[in-house]
Structure formats: structure tokens, C-alpha cells
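*Asks:* A predicted structure for the sequence below; I have some questions about it.
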Amino acid sequence: MKIDATNIEPNSQSGDRNAAPLRWFLRAVGGITLLAFAAAVMPEKWMIEIGEALGVDPFPAAPLTFYLARHLSALYGFVGIGLLVLANDLVRYRPLVKPLALGTIGFGLIQFVIDAMSGLPAWWTFGESISTLLGGCMIAWLNRHGGGRGARDHAV
């Protein structure tokens, strides 16, 4: 198998120029989400202190709690990688944007239910779920109104 190293630039720079706002939004969210990798390896003491500083109930110092917190952080980090890959070649991955938007909106609704059931403060519940819902709506809006190739075919 021969690899053509002359054509390694992503298609997104040449094809779908009107999708730049969507591309930059996905890059921004993806880049910020990469920060979750730091929380995956954060010392337990810091997790406990951050929980106290946020005014939520004390962070339970139990192996399962740290396991879940670290795995969720790692998962968010990998979501960030996925967003960056998608944003880097929107021409190729444009059909995935609609399911991404719908999934993000659905995730925001699920976050609200989970946060409310967990007894988290209202500012946390509304802040997390509404920001996720708005993020999904923004992806859908930018996909629909971003113009370029495939925007009408793949719009939410």
C-alpha cells in the first residue's frame, strides 16, 4: 500500500468555505473539552477541594467515585478529539453533524434529568444542561445556515 503524502491537507480548507463558523465552533468546543483529560489524572485531593469550593456536598472519597469521575473526564476528552477531527474535514464528515447536533441536544436533556435526580444545586443543573442544549442548537443552526456544499442536504 502506497501512501500519497502530497495530498494530506484536509478538504475543509478548500471545499466548504462557508462552513467556517461551524468549523471554528467545533474547534473551540473540542479544544476546551480536551481540558477534561487533565481532570482524568487530577489528584484526588484536588477533586475533593474543587467540590468543596463549588459548594456541593463533599466529594465521597471512595474508589468507585474517583473511578467514575476519571472515566467521565477521559470520555469528555475523547469527545473533544472527535470534534476536532470532524472540524478538520467538514467536507468528509458533514453527514455526521446533524446526528451530532441531535445527540448533543438529547444529552442536554438527559443531563438535566440526571443532575436534578442527583440533587445538584440549581445553578449547576441549569448551567450544565442549558449550555449543552444551546451547544447542540448552535451546531444545528450553524449546520443549517453555514452554506457550502451539503448544508441543505444535512441540515437539522
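*Replies:* Received the coordinates, thanks. Quick caveat: nothing in here was measured; it's all calculated off a predicted structure.
*Asks:* use CA for all of it now, contacts and neighbours both
*Replies:* OK.
*Asks:* Now for Asp153, how many residues are close by?
*Replies:* Using other C-alpha atoms under 10 Å as the criterion, Asp153 is surrounded by 11 other residues.
*Asks:* dropping in the other structure now:
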Amino acid sequence: MQLWMLRLMIAILLTGLPGALLPEIAFQKFAWLMGYGKQPITPLIVYLSGNAGFAYVTIAVLIWAISRDVTRYQPLVRLCGWTMVLAGPAYLSIDLQCPLPLWWILMDSVGCFLIGITLLWACPRQTTA
């Protein structure tokens, strides 16, 4: 179960690849998907889109390395789980400030939270010595 949750995280994070490679085009497609239509492009938008996409891809590579041996990297698997649990409320706060469509807010915040909870639930129970 841990492996599948980590691989799901990787798949989601790799959606940042277009933003890392073609930030201006990716931003326009994302704006269209969200229902905002054509948006003005500024250097800051291109910079932030490219950096966010690159950060997502970098995190995907790190999680891929962790997923190759979940037993060995169990503390990092737990850290990924807790990070996703905390990302849920963080994304909820960010998304509500935009404001983004409800479907995106739920997918973003609830999705992160549930992935984190599931990942932690799948972790082996620690026994005290």
C-alpha cells in the first residue's frame, strides 16, 4: 500500500513537468482548465510557474528514490505522510484565498490530506523496546 501511495504522489507531482519545461504555455493551459480564460503573462508569472513545476518534479524524483526501498526509508515514508497531512490544511488556506473552483479546492486539500492519512495508516506499527 505504501508503494502505491508513493507512486500516486509521484504521478501527481509529475504533472508539474510541463510547467518546468514550458511555463508560459503551461500557465495558460492551467488558467483555461480552471475556467479563467486567457490570462496576462508577466515575467513573474513565468518565473513562478517554472519554479513551481521544477520543484514538483524534483520532489517526485526524491519520492521515487524513497519508493524503491520503503523498508529502508521508512522514516522518510512517514515524513512524506505527515507532510501530506499538513499540506491538506495549507492548500485549503491557499486555495480559499485565490479563490479557486470548489472542485479544485477539494481535490487539492482533501486529496493531499487523504493521501497522507493513507500513507501513515499503511506504515508498520512501531514497537517500543
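*Replies:* Sure thing, it's come through. Because the structure is predicted, anything quoted here is derived from the model rather than measured.
*Asks:* What's Ala87 of the second structure aligned with over in the first structure?
*Replies:* For Ala87 of the second structure, the aligned position in the first structure is Phe107, judged by TM-score structural alignment.
*Asks:* Counting by contacts, list what the strand or helix carrying that match packs against.
*Replies:* Counting by DSSP states H and E, the element that carries Phe107 of the first structure is helix 97-117. In terms of contacts (3 or more C-alpha pairs under 8 Å, 6 or more residues apart in numbering; DSSP states H and E), helix 97-117 of the first structure is packed against helix 122-145.
*Asks:* now the helix it packs on against helix 97-117, angle please.
*Replies:* Relative orientation of helix 122-145 of the first structure and helix 97-117, computed by axes from the mean of the first three to the mean of the last three C-alpha atoms, to 10 degrees: 170 degrees.
*Asks:* mind listing what the counterpart of Pro43 of the second structure in the first structure touches?
*Replies:* Using TM-score structural alignment, the equivalent of Pro43 of the second structure in the first structure is Pro63. When the contact criterion is C-alpha atoms under 8 Å, 6 or more residues apart in numbering, Pro63 of the first structure has no partners at all.
*Asks:* buried stuff in the strand or helix carrying Ser49 of the second structure?
*Replies:* Element membership for Ser49 of the second structure (DSSP H and E) is helix 43-67. Buried positions in helix 43-67 of the second structure, judged by neighbour count with 16 or more other C-alpha atoms under 10 Å: 46, 49-58, 60, 63-64, 66-67.
*Asks:* what's the mean gap between that helix and the aligned bit of the first structure?
*Replies:* When the first structure is overlaid, helix 43-67 of the second structure sits 0.9 Å from its aligned residues on average, using mean C-alpha distance after the TM-score superposition for the first structure.
*Asks:* how far does that helix sit from the chain's center?
*Replies:* Computed by C-alpha atoms, centre = their mean, to the nearest Å, the separation of helix 43-67 of the second structure from the middle of its chain amounts to 9 Å.
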